[in-house]
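Participant: sequence unknown, structure follows:
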């Protein structure tokens, strides 16, 4: 069995890495959704060979890659699509903004489930839409969706910008959840724009279900957005794709590029193709490592910081921490940055009600995760000492 190394700390300073360049050198970054692991060896080797070719003109996805995605959707999710259903994009975020430009008008309602990834939270502002929120609810069993509340919100919306698996909570919507969403969207004539970028990063044996795979009726009103970028840590290569089975919707969606959304990166195409074709064993090993990090983080939070509430992530490599009971003198993100020199994502970036939360990226070697927790502990110890 091939083994992969996720423990080696790879220096990233000086590589134009946003995660490591956004803060001073003495700050440990654990914020943006970017893992500190090398991409799969097969992807690196393929990129090396492509670079040695020496010519980097415009890229055009070929039929073989389209068919590979078709086969992948069938094998992983039992979802039957055709090669023509696929629209290649430089990212998921441009994709959902294209969809909003294409299918909404100013004043329409845009439904989201808060807390949620900042570009989704603020997407309504780009197109003059009204933000309609249906918050997820934290329970002892994880985050749950209130189907009645969501249906009432759906009635006031033109589109639903769905994030599943969910960022930042790590919730994975069940078939029952998705069926309720689909029925409501059909009933209220709502477009579903599904950001499913973390679909290969599910824990504890869960299996992702693309909402568009539930029925032809929901597929007709869904734009599904996916990418190899998060799973295989190749986000900087700017390659993603939409799956739109409704031909008329697909034509309008594609037309909304308006010269603003470019073609995909030629190296990103190669990396994505090879990742899907060859890196399954690497992905499986990564999931085992990430699940170990999740469990370690959960246990250490309970041991070191019992006042912090954390619901175990069901997916992604992101943890959502409720720090309200710490009773800090400032927002938790600012506190730990100033006093611990560790950078997390601020809870307020995911919704105005979440100012006392943090999002932690545990997609890193265990040594960095331990260091981050040590910095948190030192910051809180110093604060407690000064308060006495």
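Facilitator: Received the coordinates, thanks. Everything numeric in this text was worked out from a predicted model, so none of it was measured.
Participant: Please make it C-alpha for all contacts and neighbour counts, starting now.
Facilitator: Noted.
Participant: Let me know how buried residue 233 is, in neighbour terms.
Facilitator: Using other C-alpha atoms under 10 Å, the number of residues around residue 233 comes to 18.
Participant: for residue 358, same thing?
Facilitator: 25.
Participant: Need the three-state assignment for it.
Facilitator: strand (DSSP: H, G, I helix; E, B strand; the rest coil).
Participant: wait, what's in contact with it?
Facilitator: 320-323, 332-333, 344-347 (C-alpha atoms under 8 Å, 6 or more residues apart in numbering).
Participant: next, the one to line up against it:
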């Protein structure tokens, strides 16, 4: 089957958060949903369920949970059990649950910065101290500076850390941590007796064919017993409008603590979220592979186009469809506002922890991406 990703779809009158924030004169390349129709098998499954007419309380079903078990084994050589799965409406809530479930006010939370902004919000909302794990450049590649953090912890510059919030593949810099990097991080976590909450929502969006995703929990016995792994079909299959995600928690005590904080506050996924996830995991493979090839093409175009614009720099992404663009050479006070004035809506890097960057979502038809890049280039050229 041929899937068409070049088609520009009209998302007006759909209450799209992405398209209605700025209005018709701005191309919105910010929030992480794709401007592509999802896999037809998913749409067909939803139509079939809707036609039934009764929409009562719905469970995930053992077949969906078995699909997740099989997927983890086949894609990541990671053996899990269905009873380890804890259902959630989204993974943002899981970051907040984990922060409250596994730390006290006398302990701190480590997160890599820059990072998706809810990694910064969750500790703040729980009145927990945030300890930054900084990125450093190694031969042009961003890597986690564990040595620098270890030195700071040895000087006791913060409260005792208890939880590491990990994002892999990383949002926003697109790194897919290698197994060697993950093992180094695991040794750090063992040394400091940390619980790890690993957001792996972009694990099926690997652009670089030379790398593979390794779930942190699959590394060792320690990793398995100390890790909460967060996954969802939502990013891969463009289902963000449905409430459907899950945590995989092998350790029974950690699972109970997580569920205790969740229950009564965070609802389970909705009926359509379950239906969509089941169709995606059981029949969406061909669409997924076609999507990856289209995203790789967009990435390669964007990488060349952005680096040809004076003052902008972009490094190759290993995963995600979210480009992390360095604007520091332009000396802009507010890069996001500058490009918004030019008719391109991007995420401000300051939200993630670096004001000199913007984040650009290139999961859109190539013509839209080309128009956006043209507007950005023209705005910079007009500065003189």
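Facilitator: Sure thing, it's come through. Remember, predicted model here, so these are calculated numbers, not experimental data.
Participant: Leaving aside the residues adjacent along the chain, what's closest to the counterpart of residue 96 of structure 1 in structure 2?
Facilitator: Under the alignment (TM-score structural alignment), residue 96 of structure 1 pairs with residue 95 in structure 2. For residue 95 of structure 2, ignoring the flanking residues on the chain, the nearest one in space by C-alpha to C-alpha, 6 or more residues apart in numbering is residue 122 at 6.3 Å.
Participant: Any buried residues in the helix or strand hosting that neighbour, and which?
Facilitator: Element membership for residue 122 of structure 2 (DSSP states H and E) is helix 118-125. Residues of helix 118-125 of structure 2 classed as buried: 118-120, 122-123 (neighbour count, 16 or more other C-alpha atoms under 10 Å).
Participant: Likewise for stretch 145-163 of structure 1?
Facilitator: 145, 147, 150-151, 153-163.
Participant: Then stretch 82-96 of structure 1?
Facilitator: Neighbour-count burial for stretch 82-96 of structure 1, counted by 16+ other C-alpha under 10 Å, picks out 83, 85-96.
Participant: what residues does the lengthiest strand in structure 2 touch?
Facilitator: Using DSSP state E to define each element, structure 2 has its longest strand at strand 129-138. Here strand 129-138 of structure 2 makes contact (C-alpha under 8 Å, 6+ apart) with 105, 107-114, 120, 123-124, 142-146, 149, 158-159, 161.
Participant: Is residue 272 of structure 1 in contact with residue 228, as I believe?
Facilitator: Yes. Taking contacts as C-alpha atoms under 8 Å, residue 272 of structure 1 lies within contact range of residue 228: 5.7 Å.
Participant: what's the neighbour count on residue 21 of structure 1?
Facilitator: If we define neighbours as other C-alpha under 10 Å, then residue 21 of structure 1 has 15 of them.
Participant: I meant to write residue 205 of structure 1 there.
Facilitator: That count, for residue 205 of structure 1 with other C-alpha under 10 Å as the rule, works out to 7.
Participant: repeat for residue 5 of structure 1
Facilitator: The burial count for residue 5 of structure 1: 13, using other C-alpha under 10 Å.
Participant: Aligned counterpart of residue 285 of structure 2 in structure 1, please.
Facilitator: By TM-score structural alignment, residue 285 of structure 2 lines up with residue 280.
Participant: ok, longest helix in structure 1?
Facilitator: Taking DSSP state H as the criterion, structure 1 has its longest helix at helix 280-304.
Participant: Right, I'll call it a day here.
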